[in-house]
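>>> my questions concern the predicted model and sequence given below.
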Amino acid sequence: MTYPGSIGYFLLPNYSRNTKIIVGVNGKKYEFPVVFKKAYFAIPYGAKGTVAVSLKEGEKNLFLKLIPVKEKKYRISRIWVKERKLTKKLIERIKKESTLLRKTLTSVTSKKFRENRFYSPLKKLTITTPFGAKRIINGKKRSIHWGIDLKAPLGTPVFASLSGRVVLARDFYYTGNTIVIDHGLGIYTLYAHLSKILVKEGQIVQAGQKIGKVGSTGRSTGPHLHFGIYVNGIKVDPILAFNLRSL
């Protein structure tokens, strides 16, 4: 069954560099470059009815499939946090961080992972806020929750979900101490609100390697791990990704 936030892939043993996957959703088109014989794509949040997934080589259409997407109801998440006055300096910082994240998560590199499944970033999964929840912060409607929040005590070890290269390991205004790992082929994982970062940018990590500790940095109501998965910048539901039979 396909839901918004699902991952899919093509097996393309004879692909060429100008091949791409296009996902058509609600009148919009999302492109996923092909750089390996196994090429991944994601079904964006908000997809309804039927999604058109096509494969193109340059302007040539190679394949088209219409995929029915099952509608999913998302809960409302209400949280209250201490608000900081957004000065001009803070607004500039937030804009720069948002641009950096967007640029990072849409870069497609060569394959870096060897595993055939995503590993859990915590030994125990206790979800407090699911993917796709509609956020209401301090009584005001805000953005969608693009990941899952996992409850854990302060200092709990956080592990890399797949092998890859650490591309970001720094403090962000909203997500606090944050790690982003590039696994190649457009796949990234993000670990936020950490109390401690144990890796450096540019470092190669293995699946299951300890990379940080659970914290409550950034905009947070208490100790937890915010964990996200992205495919070429498109947000993926981590629970659907964990349930994949083969990556």
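Arrived safely, thanks for sending.
>>> when you work out contacts or count neighbours from here on, use the C-alpha atoms and nothing else.
OK.
>>> next structured bit after the helix or strand encompassing L100?
Here L100 sits within helix 88-105, counting by DSSP states H and E. Helices and strands here follow DSSP H and E; after helix 88-105, the next one along the chain is strand 127-129.
>>> next up, a second structure to put side by side with the first:
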Amino acid sequence: LSAQRDEANKLVKEIDDNAAEYQATLKELEAEERRIEQQVKQMQKKLEEQMAAEGKKYNTNPGGYIWPVDSRYITSTVGGRNSPGGVGSTNHKGTDIGRVGYTSPVYAAKAGTVIIAQRSSSYGNYVVISHGVGNTTLYAHMSSIKVSVGTYVKQGQTIGITGSTGHSTGPHLHFEVVENNVRINPLSHGAAPKKGYLTGYTLSGTSVGK
């Protein structure tokens, strides 16, 4: 009984240690996501000021996105969820698209100027494209990046290759859309504001789709 009690206490300690490590990881992820959000805003403002100085108009229209990959299989929508494998955010800020492997092209969902093309511990290799005032898209966990900051990309142009870099449990594309400086949901499922821009998809574990 004494040996069993010691073993049980050891197991409880391991569970407590794992829980503490899990919470610390989530806090680190959330802190980095906030830093990235601030960086996106700074780079967006810098581009807007640059275009204004050159006398160029920088307007935007909502919507008009195409799918950023060829897959239509959604593994996670915008909003609350369980942390995948203990390495993903529980307040998901983007749309995860699976069944892409490690060699699929990632397309610019809309024409615009690349304002970030780098690597982070959470997003791995990621790219942010500015499409106008307050309008950006973000593409994360790529195995490689095919564009550089300052590049103007056309809609549908390849900007990277899918992968599983950063905090990821498998190959997928994490895709975020911001309009009027507000992060929106491009699907009709998940958290509001649901815009329904991307259609014809299947949700993981269900046969639901539009």
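Yep, that arrived. Nothing here was measured: the structure is a model prediction, and the numbers come from that model.
>>> drop the TM-score for these two in here.
Remark: TM-score between the superposed chains equals 0.63 [TM-score structural alignment, normalised by the length of the second structure]; 158 aligned residues with a Cα RMSD of 3.4 Å.
>>> which other residues reach the helix holding L100 of the first structure?
167, 172-174, 186, 188, 230-233 (Cα atoms under 8 Å, 6 or more residues apart in numbering).
>>> what are the buried residues along that helix?
Neighbour-count burial for helix 88-105 of the first structure, counted by 16 or more other Cα atoms under 10 Å, picks out 94, 97, 104-105.
>>> which one of the residues you listed sits closest to K28 of the first structure?
L105 (19.3 Å; Cα to Cα).
>>> and the gap between the closest one and D182 of the first structure?
As judged by Cα to Cα, to the nearest Å, L105 of the first structure and D182 of the first structure stand 8 Å apart.
>>> next one: L240 of the first structure
From L240 of the first structure over to D182 of the first structure (counting by Cα to Cα), the distance is 19 Å.
>>> which of these two has more neighbours?
D182 (30 against 15; other Cα atoms under 10 Å).
>>> contacts only, for the more buried one.
For D182 of the first structure, the contact set (Cα under 8 Å, 6+ apart) comprises 112, 164-167, 188-189.
>>> overlap between these and the second structure?
Among the contacts of D182 of the first structure, the contacts conserved in the second structure (both residues aligned by TM-score structural alignment, their matches' Cα atoms under 8 Å) are 164-167, 188-189.
>>> can you tell me the closest non-neighbouring residue to the residue nearest in space to the middle of the second structure?
By Cα atoms, centre = their mean, the second structure has its centre lying nearest to H174, at 3.5 Å. Excluding its sequence neighbours, the residue lying closest to H174 of the second structure (Cα to Cα, 6 or more residues apart in numbering) is D96, at 4.5 Å.
>>> how much space separates the one you found from A108 of the second structure?
Distance from D96 of the second structure to A108 of the second structure, by Cα to Cα: 16 Å.
>>> and what of G80 of the second structure?
Distance, G80 of the second structure to A108 of the second structure, by Cα to Cα: 26 Å.
>>> these two: which is more packed in?
Neighbours were counted for G80 of the second structure and for A108 using other Cα under 10 Å; A108 has more, 28 against 14.
>>> touching, the more buried one and Q157? I think so.
Yes: A108 of the second structure lies in contact with Q157 (Cα atoms under 8 Å); the separation is 5.5 Å.
>>> for the first structure, identify the residue most remote from the centre.
Of all residues in the first structure, K60 has its C-alpha farthest from the mean position, at 30.2 Å, by Cα atoms, centre = their mean.
>>> quick one: the strands in the second structure, in order.
73-76, 79-80, 91-92, 95-98, 105-107, 112-120, 124-132, 135-142, 144-145, 152-153, 158-161, 173-179, 182-184, 202-203 (DSSP state E).
>>> quick check: which of the ones you listed is buried the most?
strand 135-142 (a mean of 27; mean count of other Cα atoms under 10 Å).
>>> stretch 179-191 of the first structure: end-to-end distance?
Terminal-residue distance, stretch 179-191 of the first structure (Cα to Cα): 5 Å.
>>> which bit of the second structure covers that stretch?
Aligned by TM-score structural alignment, stretch 179-191 of the first structure corresponds to residues 127-139 of the second structure.
>>> and the matching stretch, how far out from the chain's middle?
Per Cα atoms, centre = their mean, to the nearest Å, the displacement of stretch 127-139 of the second structure from the mean C-alpha position of its chain is 12 Å.
>>> what of stretch 128-135 of the first structure?
14 Å.
>>> and for stretch 163-176 of the second structure?
For stretch 163-176 of the second structure, the distance to the chain centre is 8 Å (Cα atoms, centre = their mean).
>>> matching residues in the first structure for it?
With TM-score structural alignment as the criterion, stretch 163-176 of the second structure aligns to 215-228.
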